Every structure is written in structure tokens, then in C-alpha cells.
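Novice: Requesting a structural model of the entry that follows:
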Amino acid sequence: MNRTLLPELVERIGQTAVAKGLDVSAPAIAKAMKAGRVIFVIENEDGTLTGEEVRPFPSRPLLHRSAPDETKYA
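Specialist: Now for the predicted structure:
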């Protein structure tokens, strides 16, 4: 069993291979890396891949900023 950060594994075996091993799309891998998600990929002894994500607890969604109130500046 080998535990590797997602970007390191992508660099070693390629985005397509990692996506196929985790049963997700290649764009999903790219999006996770671009977002800076901390994902470890475990290479199991039977050759399968398993992903684990490290997230803060409790995990709260980011608040979306609304557009500035234009009436303030009129």
C-alpha cells in the first residue's frame, strides 16, 4: 500500500490513469488539483486506487459574495 498526494501521482502516472483508477473523469482530477484540495491516493496491493481527502471539521461552504450595491456609489 502506497499513499501519495494527488498531484504527485498525476505527475508520475498521468491524469488519465489516475482518473480511470478512481473512476472519475480527467477534468474532475484537474479541477480538484486546481482548487488545491488535499487528496491522498492509496495504491492498493491489488493495483486498485482509493482516494482520501483531508478537510477541516466542521466543513462549511464558502459564502458567495453578492455584487456590490451600486446605489452606495451614486
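Novice: can we go C-alpha only for contacts and neighbour counts from here?
Specialist: Will do.
Novice: The spatially most central residue of the chain: which element?
Specialist: Centroid-nearest residue in the chain: Ala32, 2.7 Å away (criterion: CA atoms, centre = their mean). Here Ala32 is covered by helix 26-34, with elements defined by DSSP states H and E.
Novice: Kindly report the same for Gly21.
Specialist: helix 15-22.
Novice: Next, the buried residues of that helix.
Specialist: Using 16 or more other CA atoms under 10 Å as the burial criterion, the residues of helix 15-22 that qualify are 15-16, 18-19, 21-22.
Novice: what ranges do the strands span in the protein?
Specialist: Using DSSP state E, the strands found in the chain span residues 2-5, 38-43, 49-54.
Novice: Here is a second sequence; please produce its structure as well for comparison:
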Amino acid sequence: MEKISLAEYVRLNGQVKTARLIGVHQTAISKALRSGRKIFLVRQDDGTYEAEECRPFPSQKQALGENKDEYQEYD
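Specialist: Below you'll find the model as predicted:
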């Protein structure tokens, strides 16, 4: 399996082709690039591509306590 960053794949093939390849709109590719997300395209053995994102666990929002309401106990 071959792994390439979204930014590099877009540089080589353009946003429209990249979007079609993974089944999203071109605007989603543009937004992901602008926001600096760590997204990679992985070429599968059958020649198809899947996208995967690498991000910290827990997410920064959880680490900062912004989702504290999710764990609230109820009487």
C-alpha cells in the first residue's frame, strides 16, 4: 500500500480529481487543505484509494475540557 499526503496528491492531480477519487466535493478538499489537517490518501491493493486522518487522541477539544457536558451524570 502506498501512502501520500492529501496536499501532495492535490499538487500532482488537482482538487477536482482528488475529490472524485475519494467521493467528496472539491470544496471539502479545499477546506481540508486550508485548515492544515493531516490527511493521507492510501492506495489499496485493488488500486482504489481511501483517505485517513491522523490526529491526536484525545482531541484538543476534549483535553481542554470543552466537551465536559458529555460526561455529566443525571439523577
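Novice: now for the helix holding Gly21 of the first structure, which elements pack on it?
Specialist: Counting by 3 or more CA pairs under 8 Å, 6 or more residues apart in numbering; DSSP states H and E, the packing neighbours recorded for helix 15-22 of the first structure are helix 6-13, helix 26-34, strand 49-54.
Novice: do you know how far Leu41 of the second structure is from Glu52 of the second structure?
Specialist: Relative to Glu52 of the second structure, Leu41 of the second structure is positioned 6 Å away (CA to CA, to the nearest Å).
Novice: Any figure for the gap between Pro56 of the first structure and Gly47 of the first structure?
Specialist: As judged by CA to CA, Pro56 of the first structure and Gly47 of the first structure stand 29 Å apart.
Novice: Give the residue from those two that has the larger number of neighbours.
Specialist: In this comparison of Pro56 of the first structure against Gly47, neighbours counted by other CA atoms under 10 Å, the higher total goes to Gly47 at 10 against 7.
Novice: Show me what that one aligns to in the second structure.
Specialist: Mapped onto the second structure by TM-score structural alignment, Gly47 of the first structure lines up with Gly47.
Novice: OK, contacts around that match?
Specialist: Residues near Gly47 of the second structure by CA atoms under 8 Å, 6 or more residues apart in numbering: none.
Novice: what do you get for Ser30 of the second structure?
Specialist: Ser30 of the second structure sits next to Gln15 when contact means CA under 8 Å, 6+ apart.
Novice: Kindly recompute the last result at 7 Å.
Specialist: With contacts defined as CA atoms under 7 Å, 6 or more residues apart in numbering, Ser30 of the second structure has no neighbours.
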